[in-house]
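J.: mind looking at a prediction? Sequence and model below.
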Amino acid sequence: MSTSSAAPVEAQKDSVMQVEETAPVQADAGAQKGEGGEATTTAPGVIPEGFIVHTESSTSILFAAPPSTSTSGPAPVFLNPVQEYNRDLSVVAIRTWGEVRQREKRERWEEGLRKKWAKKRARDAKGDGEKGAKKRKAESGEKEAVVEAKEGEAEKTSESAAPAEPQEEKLPPPPTYKFTLLEALSATGLRAIRYAKELPLLRYVVANDLSASAVADIRRNIAFNGLSPAGHSSLPSVPLSIPLSSLKPGPPYGLSKSDIDEALYGKVRVNEGDACVFMYQHRDEEKRFDCVDLDPYGSAVPFLDAAVNATADGGLMCITCTDMGVLAGHNYPEKSYTHYGGVCINAEYSHEVALRLVLNALSSTASRYGRYIEPQLSLSIDFYVRLFVRVRTGPKEVKAVPSKTALVYYCHSCQTPHFQHLGRVTEKVNPKNGQSNAMYHVPSGPPEEIEKGGRCGECGGKMHIAGPMWAAPIHNRDFVKEMLEHVESNSGDFKTSDRIKGMLRVALAEVEAPLYFSPAKIASYFHAICPPITTFASALLNAGYTVSRSHAMAGSIKTNAPRSFVHDIVREWIKEHPVAMKNVKEGSPAKVLLAKEQRHTVSLTPHPNVSSALLDNVKLVRYQMNPQENWGPAKAAVRGAPQK
C-alpha cells in the first residue's frame, strides 16, 4: 500500500524506505486519469512535479518527494531496498518454474497428440478392413478374378521389394504456455512491474492492494514504466475503426486471446480490494492464477487459505513471512501456535524450524481441500523466510501428510532433538498383480531416545516439545539446480546474483536430514575448546555419514548422524584437548556429558572430501553481509505523506 500526497490514508503494509533525493523534473504534459479517477503520468519516463525516482533492475518507480521544509525525514514510501535480493530471487524462481511448467505441459500435449493419432489409426484400420470385406463379398465372377489377379501381382512385387516401415506423424510446433500471476499485496507495484518486464512466459500480472492511495501509486508507476494498455498500437494489423472489445482470437487477424487482452488491459492489471476476498473470487478452477505471490508486512498466515484456493493445480506459491520473533524466537510460543499451528523452538536451529512451521501451516491448509504441497526452495534470509512451493491436487498424497508432519522433543540443556512423526506409511505389494499399495498407520511414541520421566538420554536435561512442523525435505534439488543454472547464465540481470548463487549452492548441497548444529555450541556443552569445523566434518565423513553446511546459519553443519555420535566427536577431541574440570559444576549437564562413555569409534583424521562437502573449494558469497546501516526490518508504514 502507499501514501502518496494525492490520497493520504492509513497505510497498512511494507516499510519506510530511505529514498535518495534527486531534483524532480517537472512534467510538461498534464496528467491523465486511471480507471478509478486517479492521476497517472501521461508519458513513460516523465517525472511529475513533486516526485522522485527509485530504480531497481529493469524498473523505476515514483515516490512523493519530501518537502525541503519538512522535519519528518524521508518520504513514507513502502519499499525496503534490502529486499531487492528477495525480488531478484523471486524472478529467478518464477522463471525457472515457468520453464518447468512449460516442459510439463508440452510433454502432456505430445502424449495426448500421440494417443489421438493412435486412436485415429486404429479406427481407420478397422474401417478399411470392414469396407474391404463387404466389397469382396459383394463382388463375384470376373470382377473378383481381376481383383485377385491384382492382389497376386502386388504380392509378387512385395516379395521383390519390401515396403518401407510406416513413418510416425511429425509433431507440429508445440504451443507456448504462458501463465498468470497475482501479487496480492502490491504496495508500490515495483514487484509486479518487474515481473511484467522480466518474466518471458508471463501472460499478465494482477497487482492488488486494499489502499486507494496504493492503487493510485501503482497506476502511476505502470504508466511511468510504459506498461499502460497500448490499444490499437500493439495490434497494427487491426484497423482503428474496429473496437478491440469486438475482436476474437484467430482469423482474420490471427490474434491470440492474450494479444487481445494485453492490448485492452495491459500486462499489469490493477485491482483495488481486499486480498482474501479477491483470491476467494478466483477459487474456481478456470479462474485460478498459475502463480500467487504473498509478500505482506509480517505474517502471511491470514492469506494462506485464500491463496491456496486461488492457485492452479501445479501452480507456484511464493510466500514471505517477516515475523521471525514469533517463528524463530522463544518469547511467544502461544502466538506461534495460534498463527502457524505449531510451537516454536528455543534452540540454535530455530531458523530452520521457522521454515518448517510455515510449511506445516501451508500443508495443513492445503490438505483441507484435498491438495498437497511440494516445497521447491525454502530459505531463511536475514530477518524473514521466503518459500517457493508448488500446490497440487491428489487425495492419495494428502493421506501421506501426517507422515511428513512431526512433533519435536528437544533437550533444554544440550538441544538434542528427536522427531515424533504423526503418521507412518508402509508399502504392501499385491502378490497377484505385483502392484504396491500404501498403508497408513498410527505411529508409536515417544521416541526411544527419551528416558523415563521425560529426561534427555544424553545429558539428563528436561525435554521440551515443539511443533507440529513439516518434517519432509524443504528443497527440490532438481528445481534448485535449474535455478542455479539460470542465474549463472543470466548474472547480468540481477544485482544480487553473487549472493543468489552462493545461497543456492549451499541449499543444493544441504543434507535432507532436518535441523543443524554449530560445532561451537556443541563444544560449549562440554566446556571444551571448539574443534575446527573441518575436524567435525571429517569425523562425520570418516564414519560414513553425510555432511553439509546449512544456509540458515553461518558455521553450521547438517548431517544424518545421530546426536550421540556428534557428542562422541567432542569426547574424542577432548582426549587431546582436555577440559578444565574445575570449571565444571557437579550435577551440571556438562558433568553428565563428560562422564558418559564414548559409544562410537571416531576418527578425527582429515577426510579428502571435506573441502567439497563444506563447499570450501568454491568461492561463494554464502551468507549476508550488512548491506547498509539499519538494514533490518523497518517500521510499518506511517499515516499519509509528509505535509508541507
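T.: Now that the structure is in, tell me what you want to look at. Residues are numbered from 1 along each chain as shown.

J.: could you use CA atoms for every contact and neighbour count after this?
T.: Noted.

J.: my hunch is that Val25 is in a helix, does that hold up?
T.: No - under DSSP: H, G, I helix; E, B strand; the rest coil, Val25 sits outside any helix and is assigned coil.

J.: helix or strand for the residue nearest the centre of the chain, which one?
T.: Residue closest to the average C-alpha location in the chain (C-alpha atoms, centre = their mean): Phe388, at 0.8 Å. For Phe388, the host element (DSSP states H and E) is strand 384-393.

J.: chain center to the helix or strand just after that strand: distance?
T.: For strand 384-393, the following helix or strand on the C-terminal side (DSSP H and E) is helix 395-399. Relative to its chain's centre, helix 395-399 lies at 21 Å (C-alpha atoms, centre = their mean, to the nearest Å).

J.: show me what helix 395-399 is packed up against.
T.: The contact analysis (3 or more C-alpha pairs under 8 Å, 6 or more residues apart in numbering; DSSP states H and E) places helix 395-399 against strand 371-381.

J.: identify the residues contacting Glu352.
T.: 380, 515, 552 (C-alpha atoms under 8 Å, 6 or more residues apart in numbering).

J.: er, Val53 actually
T.: Counting by C-alpha under 8 Å, 6+ apart, the residues that Val53 touches are 22, 47, 60-63.

J.: against that first model, consider the following:
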Amino acid sequence: MRERGMAITIPGLDVPLKAVREGLAEVLVPAEEIRAPKKAPVFYNPAMVVNRDIAVLVLRAWWARGGLDRPLRACEPLCGCGVRGIRFALEVPSVGEVMMGDLNPSAVRLSRENVRRNRVEERVRVELSDANVLLTQHSAPGRRFDYVDLDPFGSPAPFLDSAVRALRSRGLLALTATDMAPLCGVYVLACVRKYGAIPARVDYAKELAVRILLGALARVTGAHDMGIRPLLAHATDHYARAYCVLLRGQGKASESVSRLGWLAHCPSCWERELLPGLGSLPERECPSCGRRRLIAGPLWTGRLFDSEFCHAVAEEANRVPWVSRRARRVLELLAEEADGPPTYYSLPKLCDALDLGLPPVRELVSALRERGWWASRTHFDPQGVRTNAPAKELVKAIRELVKAR
C-alpha cells in the first residue's frame, strides 16, 4: 500500500482525502487516520489489509474449486470506502457482479467515486441501504448471492440471519468479529448476549473466539434447515475471521448442530477437551487431576479448517504478487496446522506458570514429533504449539529442552 499526492476533495463530501493503493485498487480514503469507526465520516482501516488480502485469495481458490459455469455474484453489505468489493472485481477473475451497500451517505458517495476511479462501474453497484435490508431484498430464490462478506465494526451477530437467507445453497459466507474482548472471556455477559455462549479466559482464547463465532452461525443456519462446513478461519490482531460453505437440507442442519458442544478446560493441569453434544454439561471435576474445570460453550467442536482448501489458498498466494508478506505468512501457518487437533498451548503462559525457560517453538515441535506426537506451530500465536500430546508430555518435552540448553 502506498500513498499518492496531496489531500483531495470530491463534491458532496466535506472530508480531506488521500489516495492509497491496496492490491490492484487505488482508492480515496480519509486523509486523517481515525481509529474509532463511529467517529469517522467514512472508515478505512489499513490494519485490515491482511484480512482483505486473504479474502481475495479465498475467493479465487474457492471459485477454482467450485466448478461453476457462470460469473460469481458477491455482496458486501457494510462497504465503508468500498476497497474490499473493488478488489474483488479487480483481482478475482470469476467475479461478475459485486453488490455493495452502506447506511452512511458519505460512505456510499466515496465508494461510488472509488468504483468510478477503478473503472469497475459495469460490475460493481453501491446502494444506500441498511445491511439487513439489502440482504433481505436478495433472499428470494434467483436473487441470492454466491458469496456474502460481513465485515462490521464489532459483532456480526445482528446480520447473520439475513446473510444466511441471502446465500444460495453451497454459497460461501465470510464473517469478521472485532469484539474480541467478549469472545475471549473479558466480558462474559456481552458474549452471552451476542453469541449465546459462555466464553473462558484461556491461553488459546483466539481459537475459542472462532469456535464461539461458528457455534452462533450454526444455530442460525439450523433454524433455516442449513448446515455449515468451515473452510478456513483465522484470528490476527484484533479480530476473528471465518469462511463457511452453507449447505441446505435438514440432514446438513442436524449434522452441524450435532457438532455443537462444550469446552472443558483445567487451569491446574492444562488438560482440555472439546465435547460434542448439548444434552448435558461436562463434569466439573478434571479426570486427570481432580481439580475444578472451566466450562465454555455452546460452541463449535468440529474442524476449523479444510486442509486441502487451506493449502490451495496458500498456493494461490504464490500466484498473486501484490499480496502482503504477512498474509502469505498467515496462510503458510494455516496450511501447516490445518490437519491438527483442536486447541493449542501458549508457551510463554505455560512456561511462566511452571517457572521454566522458554524453548524455541521449532525445537519443541521437532521434539514432540520425534516422540510420535502430532505437532505444529499455529498462526493464532507466534509462541504457540498445536499438538495432540497430553499436557504432561508437553511439559516433559519442555523440561528436557530447557535442561539441554
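T.: Nice, thanks for sending it over. As the structure is a computational prediction, the values presented were derived from the model and not from experiment.

J.: by neighbour count, which of the contacts of Glu352 of structure 1 wins?
T.: Using other C-alpha atoms under 10 Å as the neighbour test, these are led by Ala552, with 24 neighbours.

J.: and that residue? What does it align with in structure 2?
T.: When structure 2 is aligned by TM-score structural alignment, the residue opposite Ala552 of structure 1 is Phe380.

J.: same check on Cys276 of structure 1?
T.: So Cys276 of structure 1 corresponds to Asn132, using TM-score structural alignment.

J.: so what touches the helix or strand that contains that match?
T.: Asn132 of structure 2 is part of helix 131-136 when elements are defined by DSSP H and E. Helix 131-136 of structure 2 is contacted from outside by 77-78, 101-103, 159, 162-163, 165-166, using C-alpha under 8 Å, 6+ apart.

J.: that one: what's the following helix or strand?
T.: strand 145-150.

J.: mean offset of that following strand relative to structure 1 (after superposition)
T.: Strand 145-150 of structure 2, aligned to structure 1 and superposed, deviates on average by 0.6 Å (mean C-alpha distance after the TM-score superposition for structure 1).

J.: how far apart are whichever helix or strand comes after that strand and its match in structure 1?
T.: Next along the chain after strand 145-150 of structure 2, taking DSSP H and E as the criterion, comes helix 160-165. Superposing on structure 1 places helix 160-165 of structure 2 at an average distance of 0.6 Å from its equivalents, by mean C-alpha distance after the TM-score superposition for structure 1.

J.: next structured bit after helix 160-165 of structure 2?
T.: Beyond helix 160-165 of structure 2 on the C-terminal side, the first helix or strand identified by DSSP H and E is strand 167-177.

J.: which residue numbers in structure 1 go with that next one?
T.: Going by TM-score structural alignment, strand 167-177 of structure 2 lines up with residues 311-321 of structure 1.

J.: ok, and the closest non-adjacent residue to Cys310 of structure 2?
T.: Ala335 (5.2 Å; C-alpha to C-alpha, 6 or more residues apart in numbering).

J.: same thing with Ser556 of structure 1?
T.: Ser518 (4.4 Å).

J.: export the contacts of Val53 of structure 1 as a markdown table, with columns for distance to Gly129 of structure 1 and neighbour count.
T.: What follows is the contacts of Val53 of structure 1, written out as a markdown table (distance: C-alpha to C-alpha, whole Å; neighbours: other C-alpha atoms under 10 Å):
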| residue | distance to Gly129 of structure 1 | neighbour count |
| --- | --- | --- |
| Thr22 | 82 | 11 |
| Ile47 | 75 | 21 |
| Ser60 | 68 | 17 |
| Ile61 | 70 | 24 |
| Leu62 | 73 | 26 |
| Phe63 | 75 | 26 |
